[in-house]
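>>> here you go, sequence then predicted model.
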Amino acid sequence: MARPEQVLVLDPPEELRFRGPFTDVVTATLRLTNPSHRNVCFKVKTTAPRRYCVRPNSGVIDTGTSVNVSVMLQPFEYDPNDRSRHKFMVMSMLAPENMTDMEQVWREARPEELMDSRLRCTFEMPPDNSSEGDTKPLSSSSASPSVKSEASALPKSSSSLDDGEAKKILEECKRLQSEVQRLRDENKQIWERDGVRRRNIGQSSVSSSSSAGGALHEDSMMGWILCVVFFIVGIIVGRVFL
C-alpha cells in the first residue's frame, strides 16, 4: 500500500545548501509548515548522522503553525571533486488525539500512516576573492604616472646630504683652516717685526707699548677668526637639521 502524500510543506522543498568555507560549523535552515487541520508529528533523519547536528530533530507542529529546523554541518576538509551524497528525510504522521508519549506513537505507527520527504545536500564554496579585479589592491608598480611624478617632485629630507653637498662642506672647512693658519702666520710675522724694532730702539716704554699693541692686535685678530668660524659652523648645522 502506498504511503500518503506529505502533509507538511518544506522550505526548501528538495535541497539543503551549505555554503563554505567549511572550517567552521555551517548551518542551513529547514522550515516545516503544517497547513492541515490536525497536529503533526515529525522526525528528521540523515544518512550521515556523524556529520550533522539537527535541532530540533523531532517534535509536534500545531495546526497552522511552522517550525524552523537548524541543520548544522560540522567542519571538514572540503574537496571540490567530491560530490556530496548526503541526504535527509523528513518523516511525519498525524498526531493522535490525547497523545502523551511521542516515542511510543512512533513505535506503534503503521506504515500506511507515515509520510516522508527526501532532500539532498549541496556544498558550495564562495568565489575566490583574488579573481575579483575591483577589490584587488593597487600595487606600487601600477600607480599612475601623475602619482609617480608628484612623488618624485617631493623634496628630499634635508637631514641626509648628498655627496656633492658633503664635498662642498669639507672644502669649506679646509678653506677656513687655511685662512686661520694664514692669519696666524701674519700675526706671528707682525710680532717678530715688533720684537726687532724693540731691540733696535732699546726703549722700555716703546717695548711695553709695542708688546701691549701686539697682544691687543693678536687678541682682536683671534676674536675675528673665531666669529667667522662660528658663523660658518652655524650655517652648516642649520642646513643639516632644517
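Everything's here; your move. Numbers count the residues shown, from 1 in each chain.
>>> every contact and neighbour count from this point should use C-alpha atoms.
Fine.
>>> just the strands in the protein please.
9-11, 15-19, 26-33, 40-46, 52-55, 58-61, 66-73, 87-94, 115-124 (DSSP state E).
>>> which elements pack onto the second one?
This means strand 15-19. strand 26-33, strand 115-124 (3 or more Cα pairs under 8 Å, 6 or more residues apart in numbering; DSSP states H and E).
>>> pipe the strands of the chain into CSV and attach mean neighbour count and distance to Ser178 per row.
Supplementary listing: those in CSV, determined by neighbours: other Cα atoms under 10 Å; distance: least, Cα to Cα, whole Å:
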stretch, mean neighbour count, distance to Ser178
strand 9-11, 15, 98
strand 15-19, 17, 83
strand 26-33, 18, 84
strand 40-46, 19, 99
strand 52-55, 17, 92
strand 58-61, 18, 103
strand 66-73, 17, 88
strand 87-94, 20, 98
strand 115-124, 16, 83
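>>> in JSON lines, list these along with distance to Val229.
Below are the strands of the chain laid out as JSON lines (distance: least, Cα to Cα, whole Å):
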{"stretch": "strand 9-11", "distance to Val229": "92"}
{"stretch": "strand 15-19", "distance to Val229": "78"}
{"stretch": "strand 26-33", "distance to Val229": "78"}
{"stretch": "strand 40-46", "distance to Val229": "94"}
{"stretch": "strand 52-55", "distance to Val229": "87"}
{"stretch": "strand 58-61", "distance to Val229": "97"}
{"stretch": "strand 66-73", "distance to Val229": "82"}
{"stretch": "strand 87-94", "distance to Val229": "93"}
{"stretch": "strand 115-124", "distance to Val229": "79"}
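>>> pasting the second one now:
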Amino acid sequence: MEILEGRMDLLSVNPKLLTFYAPYDRCQKRKLTLLNPNDRQVLFKIKSNASQHYHVSPSSGSIEPYCFSDISISLNNFDFHEDLEQKHNFCIQSMYAPRDYINGETTLAIFQRVSRSDISSKSIFVRLEAKPFSAPNLRLDLLSSLGKIPMERDTQLCPNCPNSLEAPQQQEKPMKSCHFTKLVIIGSFLGVVFTSYMHRKQIHEMLVNNLYGDKLEP
C-alpha cells in the first residue's frame, strides 16, 4: 500500500512495506532504498508518525541523477500489544534541488522555504507481526523478490548500465583477436621457412647442374 499526494513521484522506493517481527524487546533494522530516475538532483526528507520508536539514518539528504541512497530504519525496544492496532508509517517527501541553491543551506531549510506544490509525498506503511520470524516467511520473501527481478532489469536507471552489461562481451573480442594474431604469425613464420628451404634447394640444384652438367653429357 502507498499513498501518493501532490505532484508525481520523483523517487522510486523499495520495499513498499516494512515488516517487523516479535519479540520487540530488541532493536530491529530494515533498509529502505530510494532511487532517483531523473536527470536532476533530488532532495528528500523522511518523517514518521511514530518517531519515538524509530531511528532513521539519514533522515534527509540529496540523491544525484540516476543514483540511489540506502536508508537505515531501526525499530527500538517498545511495548508491543497484539490487541492494540499499531498504524505506523513513514512519509517520504522529495523535490528537485532548487536552482537558486544558497551555499551552506541545509536540506531541511530548503523544504521549509519552498512551496508545498513543489514537494512530492509518498507513504510507506509498517507491518508489526505478533509472531517471530520463521523460515516459510523467508522463502516467500525470496520468491517475491525473484518475481520482481525481470521488471527491475527492464528499467534502466543509469545511462552507463548498458555499457557495464556489454563489458564482458567486449573483453572476449581482444582474446579471440589475440589467438587469431598468433595463428597468423605462426603461419607466416612457417611460410618464410618453407620458402627459404625451397629457394636453397633450387640454388643447390642449379649449382650441381652447372658443375657437373657438361661432364654428364655424351
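Sure, I can see it. What you see is a predicted model, and the numbers here were worked out from it, not measured in a lab.
>>> once they're superposed, what TM-score comes out?
With the length set by TM-score structural alignment, normalised by the length of structure 2, the two chains reach a TM-score of 0.54; 127 aligned residues with a Cα RMSD of 2.0 Å.
>>> the helices and strands packed on strand 15-19 of structure 1: which one's closest to Met91 of structure 1?
strand 115-124 (4.3 Å; Cα to Cα).
>>> so how far is that closest one from its chain's centroid?
41 Å (Cα atoms, centre = their mean, to the nearest Å).
>>> and stretch 119-131 of structure 2, by the same measure?
24 Å.
>>> which outside residues touch that stretch?
1-10, 16-23, 82, 86-95 (Cα atoms under 8 Å, 6 or more residues apart in numbering).
>>> ok, and the closest non-adjacent residue to the equivalent of Phe18 of structure 1 over in structure 2?
Aligned by TM-score structural alignment, Phe18 of structure 1 pairs with Phe20 of structure 2. Nearest non-adjacent residue to Phe20 of structure 2, counting by Cα to Cα, 6 or more residues apart in numbering: Leu128, 5.1 Å away.
>>> what's the counterpart of the one you found in structure 1?
So Leu128 of structure 2 corresponds to Phe123, using TM-score structural alignment.
>>> wait, what's in contact with Leu10 of structure 1?
Contacts of Leu10 of structure 1 (Cα under 8 Å, 6+ apart): Leu30, Arg31, Leu32, Thr33.
>>> so the second one sits right up against Asp11, yeah?
Think Arg31 of structure 1. Yes: look at Arg31 of structure 1 against Asp11 with Cα atoms under 8 Å: they come within range, at 5.0 Å.
>>> Ala215 of structure 1 versus Glu186 of structure 1, what's the distance?
14 Å (Cα to Cα, to the nearest Å).
>>> and for Glu124 of structure 1?
99 Å.
>>> ditto for Leu94 of structure 1
Applying Cα to Cα to Leu94 of structure 1 and Ala215 of structure 1 gives a distance of 127 Å.
>>> quick one: the helices in structure 1?
102-108, 145-153, 163-201, 204-241 (DSSP state H).
>>> let's have those in a markdown table, adding distance to Val54 of structure 1.
Shown next, in a markdown table, are these (distance: least, Cα to Cα, whole Å):
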| stretch | distance to Val54 of structure 1 |
| --- | --- |
| helix 102-108 | 18 |
| helix 145-153 | 57 |
| helix 163-201 | 75 |
| helix 204-241 | 71 |
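>>> closest to Phe42 of structure 1 out of the ones you listed?
It is, among the helices of structure 1 and with distance given as Cα to Cα, helix 102-108, at 9.6 Å.
>>> what sits up against the closest one?
So helix 102-108 of structure 1 is in contact with Cys41, Met99, going by Cα under 8 Å, 6+ apart.
>>> residues in structure 1 aligned with the lengthiest helix in structure 2?
Assignment by DSSP H gives helix 161-216 as the longest helix of structure 2. Using TM-score structural alignment, helix 161-216 of structure 2 lines up with nothing in structure 1.
>>> which strands and helices sit next to that helix?
Taking 3+ Cα pairs under 8 Å, 6+ apart as the contact cut, helix 161-216 of structure 2 packs with no helix or strand.
>>> ok, back up a step: wait, the match of Phe18 of structure 1 sits on Gln28?
Yes: under the criterion of Cα under 8 Å, Phe20 of structure 2 makes contact with Gln28 at 7.3 Å.
>>> chain center to stretch 52-69 of structure 2, what's the gap?
17 Å.
>>> oops, could you answer that again for stretch 187-203 of structure 2 instead?
57 Å.
>>> stretch 111-130 of structure 1 now?
37 Å.
>>> just stretch 194-214 of structure 1 next, same as before
83 Å.
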